[in-house]
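Undergrad: One predicted model, sequence on top.
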Amino acid sequence: MWQLISKKLYFWNIFENTGSITIAVMEEFHDYTMMFLTIIITFITVFIYRLMTTKMTNYNFKENINLEIIWTILPMVILFMIAYPSLYYLYLFDLSMKPTVTMKVFGAQWYWIYENFDTEKGQSYSSYMTPDSELLNGLPYKLGWRLLETDTRLVVPYGTEVQCLTTSLDVIHSFSIPELGIKIDAIPGRLNSVTFQVTKPGVYYGQCAEICGTGHSFMPICLEALV
């Protein structure tokens, strides 16, 4: 019974499983903000309900200085309590201490090009979507998600800070892996940077999040974190 309930809760979960510190912090901030939203909606609903159902009317109620001060200061306090952690996490995500690995990602029509930076030599390789015929005719343990599996995966070490530099060779693309909290635009002539740290080994899938042409739906991202 409990296994069935846990499976239902898993499928009804809003977010995917957290695979990095970035997405874990995002989920924590989401829950923190939803707490204030739930309190405000509940208060307004109860207040409107009492106004609609009460039979008492106060015709002499003109003004209340204390009430006006409360409903002016209280929203300011709530906004400050939401804005402070929001700005803190925003600057924290942009902070890069000392990345262990630096990867460069090129967006092209319609595939990805990955390049490893190494002290001795760099290695560049392209990543294309695996066709359905190869998925069906391949080995069972190599079967992946349709339209998400690629012939070459982006391999990064698990548990270390990874810096990803993105750019594009033609039009604007977007390097996005939701399970890791990564979404960064690949713009021609511009180099964007994002830093992340995978908290558990595994395979993580993503797609281009920018409409870049007719092959937009067929340039997936497949990242594999190894120990």
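TA: Right, received. Where do you want to start? Numbers count the residues shown, from 1 in each chain.

Undergrad: can we go C-alpha only for contacts and neighbour counts from here?
TA: Fine.

Undergrad: next helix or strand past the one helix or strand V194 maps to?
TA: Counting by DSSP states H and E, the element that carries V194 is strand 192-197. Next helix or strand after strand 192-197 toward the C-terminus (DSSP H and E): strand 202-208.

Undergrad: Not counting that next one itself, show me its contacts.
TA: Applying C-alpha atoms under 8 Å, 6 or more residues apart in numbering, the contact partners of strand 202-208 are 148-149, 173-180, 216-217, 219-226.

Undergrad: starting at the chain centroid, how far to the strand holding V194?
TA: Offset of strand 192-197 from its chain centre (C-alpha atoms, centre = their mean, to the nearest Å): 12 Å.

Undergrad: Also stretch 90-107?
TA: 15 Å.

Undergrad: Endpoints of that stretch, how far apart?
TA: Terminal residues of stretch 90-107 lie 25 Å apart, using C-alpha to C-alpha, to the nearest Å.

Undergrad: Could you do stretch 205-222 as well?
TA: 5 Å.

Undergrad: here comes the other one, which I'd like you to weigh against the first:
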Amino acid sequence: MTMYNSLLLQDTYNNVGTEVLLFHDYSLMVLMLILVMFLFFMKIVFKSTKFMLKGYYSSELLEFSWTLVPGLLLISLGVPSLFLMYFMEGATKYDLTMKAIGHQWYWSYEINEFGGELAFDSYMNNEIQNSTYRLLDVDQHVELPYMTKVRVLVSSTDVLHAWALPSMGIKVDACPGRLNLLSIYSFRPGSIFGQCSEICGVNHSFMPIHLEFSDWNNFLKGIVT
């Protein structure tokens, strides 16, 4: 999760988050390259003894260059983003399925697997004394096994919501009357926090998401009990 005075992105828990982080850094590198080139040519123009463009009317090479170079830069950004978009769709086979349903203004979760049924509502923890993370802690968190392919079915009962986990680089809209699907996979245990990322009303800021990744034994104990 993001800590105080943090300038960088959050630590990632899965491959998707790592790829999103790398693409973010690569995009910034391309933007810095464009900025440096622009400032360099501006310096040449304004610091020269006479303007280079005076009496310069046309050049096929120049027109070809300022068309080709931006096109190559866009391709260098578009191709990785398309690969990343399809990579974020996840696997076709899953070990576990969970439902996340948005309400005004809380989340409800359902897990019906391995002969057990688990369904509960998750509200923000309003007791500041018992809350470790302000506006992010909930009264009942979701416990999932790590190193496991989990399919999440996201929907809503009233208005548009968004189930977002920045540490995993995923965000999916919760639409009334529609099921959206996403895949989550954590390669290490730990706690992941998120929030609703779609303006859904007056208490939109108070819909936190808390996932706890642990081993299979703890997960199955929660399902059975």
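TA: Sure thing, it's come through. Nothing here was measured: the structure is a model prediction, and the numbers come from that model.

Undergrad: Please work out the TM-score for the two chains.
TA: Superposed pair, TM-score by TM-score structural alignment, normalised by the length of structure 2: 0.86. Supporting alignment: 211 aligned residues with a C-alpha RMSD of 1.8 Å.

Undergrad: how much space between the residue lying closest to D132 of structure 1 once chain neighbours are set aside and Y128 of structure 1?
TA: Nearest in space to D132 of structure 1, with sequence neighbours left out and distances taken as C-alpha to C-alpha, 6 or more residues apart in numbering, is R146 at 6.9 Å. Distance of R146 of structure 1 to Y128 of structure 1, given as C-alpha to C-alpha: 13 Å.

Undergrad: Those two - which one has more neighbours?
TA: Neighbour count, other C-alpha atoms under 10 Å: between R146 of structure 1 and Y128, Y128 has more, with 20 against 13.

Undergrad: Just tell me what the more buried one corresponds to in structure 2.
TA: In structure 2, the residue matched to Y128 of structure 1 (TM-score structural alignment) is Y123.

Undergrad: Check V156 of structure 1 too.
TA: Using TM-score structural alignment, V156 of structure 1 pairs with L144 in structure 2.

Undergrad: What segments of structure 2 are helices?
TA: 15-47, 60-87, 216-224 (DSSP state H).

Undergrad: and of those helices, who's closest to K54 of structure 2?
TA: helix 15-47 (10.6 Å; C-alpha to C-alpha).

Undergrad: Could you point out the residues of structure 1 onto which that closest one aligns?
TA: Counting by TM-score structural alignment, helix 15-47 of structure 2 pairs with residues 21-53 of structure 1.

Undergrad: what comes up buried for the matching stretch?
TA: 22-24, 29, 33 (16 or more other C-alpha atoms under 10 Å).

Undergrad: and the counterpart of V69 of structure 2 in structure 1, how many neighbours?
TA: By TM-score structural alignment, V69 of structure 2 lines up with L74 in structure 1. L74 of structure 1: 11 surrounding residues under other C-alpha under 10 Å.

Undergrad: how close does L74 of structure 1 sit to T33 of structure 1?
TA: Counting by C-alpha to C-alpha - L74 of structure 1 and T33 of structure 1 are separated by 16 Å.

Undergrad: Many thanks, I have nothing further to ask.
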